[in-house]
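**Student:** structural data only, the sequence is not supplied:
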């Protein structure tokens, strides 16, 4: 066995609804501008030729129900409600018709964002890492197996802050479907079990401050919750 200079963190895991074994997370892919109304509120147009992606470390995974400190370096910390896809089988260069065979299940998630840093980077045509790859920013609820969730259709997607509704959309509003996203990503990566895809957020994103609580729901899935703690 290889000796290491210091202990290496274990892969984060996500509970699977109704099961004892958990899902280990290896990679996190995120889809940008996958709801037209959200793209419009961000002042950009949707690229309908192909989806685009950014990645986050698996170590940003945070289980639902936690209180997590307001992150350093930002004064504009935003919530983004997301439908999360968990890959369960290898997928490389698969067709749209084959893509859903690789899906293990689905979950509700939050892509928490240092919006001021993201927009500053975007204005300078720089990567979004400081805005997006934030510790504790990939919040996720337990995964529901795809067979138990059923067909992706008109399920409602909602998020509230301190009980006030902020985001309200449907999965049918996705520009790029789950099958299209899996097929497209598989052109560039050997997708494997342990890969998560955060499929984008609806309109209504906004800032939260310490002490506020976020509650997100998607019909047929466990809700996701986060309380924003005091800065460290």
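**Tutor:** Yep, it's here. Computed from a predicted structure; not experimentally measured.
**Student:** could you use CA atoms for every contact and neighbour count after this?
**Tutor:** Will do.
**Student:** can you give me the helices in this protein?
**Tutor:** 36-41, 96-99, 115-123, 129-132, 146-149, 178-185 (DSSP state H).
**Student:** from the contact counts, what lies against the third one?
**Tutor:** Spelled out, that is helix 115-123. Judged by 3 or more Cα pairs under 8 Å, 6 or more residues apart in numbering; DSSP states H and E, helix 115-123 is in contact with strand 77-79, helix 129-132.
**Student:** return the distance of the lengthiest strand in the chain from the chain's centre.
**Tutor:** Longest strand in the chain by number of residues (criterion: DSSP state E): strand 103-111. The chain centroid and the centroid of strand 103-111 are separated by 7 Å under Cα atoms, centre = their mean, to the nearest Å.
**Student:** that strand - contacts with which helices or strands?
**Tutor:** Using 3+ Cα pairs under 8 Å, 6+ apart as the contact test, the elements touching strand 103-111 are strand 81-87, strand 138-140, strand 144-145, helix 146-149, strand 213-218, strand 224-229.
**Student:** let's bring in a second one:
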């Protein structure tokens, strides 16, 4: 299923995109698309059945905002330097173990919402990523099979970064990763049954119409199953948690000088194969 949330920010309603590309209203069946729903097999079965028999009312999509496809996100765990080519372009060695950092859930916005350039920003960068959405409580997982069983679905994620804040202002990476609007998510949460191989997905990103990133999840150093298993050794994952799995080469930081960092007025478009496309216009905070 392709699950999504539509409507004004803070007042989104749950919806489904059916096989014909028609937007369907789920608000009579479920309160929201969130961890509680993803952990409820019976509720998900009711949604699937209603979609299959065509009983869901149609929603007029014209002019309707698409929000992030997941509400009440618990935490966002991020994996850094998870593509060999991206590590190389930044001058870093490929890590022996996954690099983990966190983003606050309040960085999440809709896939086409405005992204704000922070005040005093000089090195704002783009990163297209595959996001994992957790659907089962996961702690100390012992196998890749257990890890994949904990995955509810996947989404397109934009891990926006401010490199000067991240690496030149002291401390950890948090200052460059947690500015407001720094994690557009969606448009859809695609359930795991529709993505038989998460290691065979193309990722692309354009800035002002020019292709900047063109990679594949096949090139991840630590694949989805290992990422989920590994993270569960250090923290408990709950339904509604999100894991951003890293970005391929092609970011501004990896380019020759003068590096083409983002500025107000730029337009960023990105997609992960099968998970939908985003488009953001940048404005000054």
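**Tutor:** Happy to help now that I have it. Small disclaimer: the values here were computed from a predicted structure and weren't measured.
**Student:** let me have the helices and strands packed on strand 103-111 of structure 1 in CSV, extended by mean neighbour count and distance to residue 205 of structure 1.
**Tutor:** Formatted as CSV, those follow (neighbours: other Cα atoms under 10 Å; distance: least, Cα to Cα, whole Å):
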stretch, mean neighbour count, distance to residue 205 of structure 1
strand 81-87, 26, 8
strand 138-140, 25, 16
strand 144-145, 22, 25
helix 146-149, 14, 26
strand 213-218, 22, 12
strand 224-229, 22, 15
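**Student:** those: which one's closest to residue 131 of structure 1?
**Tutor:** Closest of these to residue 131 of structure 1 is strand 138-140, at 12.5 Å (criterion: Cα to Cα).
**Student:** for the helices and strands packed on helix 115-123 of structure 1, which one ends up most surrounded?
**Tutor:** Scoring these by mean neighbour count under mean count of other Cα atoms under 10 Å gives strand 77-79 as the most buried, with a mean of 22.
**Student:** what's the matching range in structure 2 for that strand?
**Tutor:** Alignment of strand 77-79 of structure 1 against structure 2: residues 124-126, by TM-score structural alignment.
**Student:** neighbouring contacts of that stretch?
**Tutor:** Stretch 124-126 of structure 2 is contacted by residues 117, 158-163, 251-253, 261-263 when judged by Cα atoms under 8 Å, 6 or more residues apart in numbering.
**Student:** just the buried ones from those, in ChimeraX syntax?
**Tutor:** Burial among the contacts of stretch 124-126 of structure 2 is assessed by 16 or more other Cα atoms under 10 Å; the matching ChimeraX selection reads:
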select :117,158,159,160,161,162,163,251,252,253,261,262,263
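**Student:** out of the contacts of stretch 124-126 of structure 2, who's nearest residue 141 of structure 2?
**Tutor:** Using Cα to Cα, the contacts of stretch 124-126 of structure 2 come closest to residue 141 of structure 2 at residue 159, 26.0 Å.
**Student:** got the contact list for stretch 80-90 of structure 1?
**Tutor:** Stretch 80-90 of structure 1 is contacted from outside by 101-113, 143, 157-159, 167, 178, 190-202, 205, 216, 218, using Cα under 8 Å, 6+ apart.
**Student:** contacting residues for residue 174 of structure 1?
**Tutor:** Residue 174 of structure 1 makes contacts with 34, 35, as judged by Cα under 8 Å, 6+ apart.
**Student:** distance of it from residue 184 of structure 1?
**Tutor:** 15 Å (Cα to Cα, to the nearest Å).
**Student:** now swap in residue 12 of structure 1 and tell me
**Tutor:** To residue 184 of structure 1, residue 12 of structure 1 is 26 Å away according to Cα to Cα.
**Student:** and those two? Which one has more around it.
**Tutor:** Taking neighbours as other Cα atoms under 10 Å, residue 12 of structure 1 and residue 184 compare with residue 184 leading, 21 against 17.
**Student:** structure 2: which residue goes with the more buried one?
**Tutor:** Looks like residue 184 of structure 1 aligns to residue 230 there (TM-score structural alignment).
**Student:** what does residue 145 of structure 1 give?
**Tutor:** Taking TM-score structural alignment, the alignment pairs residue 145 of structure 1 with residue 191 from structure 2.
**Student:** what about the closest residue to that match other than its chain neighbours, neighbour count?
**Tutor:** Spatial nearest neighbour of residue 191 of structure 2, excluding adjacent residues (Cα to Cα, 6 or more residues apart in numbering): residue 153 at 4.0 Å. Residues lying near residue 153 of structure 2 (other Cα under 10 Å) number 26.
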